[in-house]
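Enquirer: sequence first, predicted coordinates after that:
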Amino acid sequence: MNADLIIILVLVVLNIPVYRFLYRLFFADDDDYEQSVKYVFTPNFVSFFRGEYWKDKIDSARVKFYILFCAMAIVLEYVLLSKVIHYFRS
């Protein structure tokens, strides 16, 4: 396996507490999360006719931002860690 892939996999596992922290910031409880995920997979026109268009947009955005922030944490840590490793190798 490539060393970079191993580093990324280790970061994914070590960041589980970060994911949980972000989860608590974005969602009130498990039901809130499940409803938000439901809106991600519900077409907008269906939500529009149900009268839930803006709730759909907001909840979909929360899920997307949660995923984005989790991914950004891994990318930022990987960049910093690779710079530290490069510094000590040279």
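Expert: Arrived safely, thanks for sending.

Enquirer: only C-alpha atoms for contact and neighbour calcs from this point on.
Expert: Noted.

Enquirer: in which helix or strand does the residue most central in space within the chain reside?
Expert: Residue closest to the average C-alpha location in the chain (Cα atoms, centre = their mean): I67, at 1.8 Å. According to DSSP states H and E, I67 maps onto helix 53-89.

Enquirer: just to revisit the earlier point, how close does the residue nearest to the centre of the chain get to K83?
Expert: According to Cα to Cα, to the nearest Å, I67 and K83 sit 25 Å apart.

Enquirer: buried residues in stretch 33-53?
Expert: 33, 36-37, 39-40, 44, 47, 53 (16 or more other Cα atoms under 10 Å).

Enquirer: now, which of these sits nearest L25?
Expert: When the buried residues of stretch 33-53 are compared for distance to L25 (Cα to Cα), Y33 wins out at 11.3 Å.

Enquirer: quick one: that closest one and R24 touch, right?
Expert: No: in this structure, Y33 is not within contact of R24 by Cα atoms under 8 Å, at 9.9 Å.

Enquirer: thinking again about what came up before, separation between the residue nearest to the centre of the chain and L81?
Expert: 21 Å.

Enquirer: try it against this one:
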Amino acid sequence: MWLLIVIIPLLVWLDLRLFKIYFNFFFEDADDFSESVKYSFIPDLFSLFRGEYIKDRLAEFKLGMFIFLCIITIILEVSMVKGLLSLF
């Protein structure tokens, strides 16, 4: 139990730092992130007719990779914590 009290807050703190690194890697600033979110809700067909199809696909890819890396990080940490708890 004491192990969880120490590890969980530490992992949350490390996650926030790591997610910020991921964010800075994929997005130039908050406007770039909001543009990626906007393009993820716009159907590709509309972007094609507007002439923004490539920009749309790139924005969706960046957002998808950011979310994917965040989820994979959490999954790896949960499996590591489960492994540590099984030792005790």
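Expert: That came through, no problem. This is a predicted model, so every value here is computed, not measured.

Enquirer: need the TM-score from the superposition.
Expert: The TM-score (TM-score structural alignment, normalised by the length of structure 2) is 0.82; 82 aligned residues with a Cα RMSD of 2.1 Å.

Enquirer: quick one on the thing from earlier: can you put the buried residues of stretch 33-53 of structure 1 in a markdown table and add distance to A71 of structure 1 and secondary structure?
Expert: Below are the buried residues of stretch 33-53 of structure 1 laid out as a markdown table (distance: Cα to Cα, whole Å; DSSP: H, G, I helix; E, B strand; the rest coil):
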| residue | distance to A71 of structure 1 | secondary structure |
| --- | --- | --- |
| Y33 | 18 | helix |
| S36 | 19 | helix |
| V37 | 18 | helix |
| Y39 | 21 | helix |
| V40 | 18 | helix |
| N44 | 26 | helix |
| S47 | 28 | helix |
| Y53 | 27 | helix |
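
Enquirer: ok, which pair from the residues you listed is furthest apart?
Expert: Farthest pair in the buried residues of stretch 33-53 of structure 1, by Cα to Cα: Y33 and N44, 18.2 Å.

Enquirer: okay, now I7 of structure 1: neighbour count?
Expert: The tally of other residues near I7 of structure 1 (other Cα atoms under 10 Å) stands at 14.

Enquirer: chain neighbours aside, what residue packs nearest to it?
Expert: Y78 (7.4 Å; Cα to Cα, 6 or more residues apart in numbering).

Enquirer: which residues touch the one you found?
Expert: 7-8, 11 (Cα atoms under 8 Å, 6 or more residues apart in numbering).

Enquirer: measure the counterpart of I54 of structure 2 in structure 1 to I74 of structure 1 for me?
Expert: Under the alignment by TM-score structural alignment, I54 of structure 2 pairs with W54 in structure 1. Distance of W54 of structure 1 to I74 of structure 1, given as Cα to Cα: 30 Å.

Enquirer: and those two? Which one has more around it.
Expert: Shown here are W54 of structure 1 and I74; by other Cα under 10 Å, I74 has more neighbours (19 against 12).
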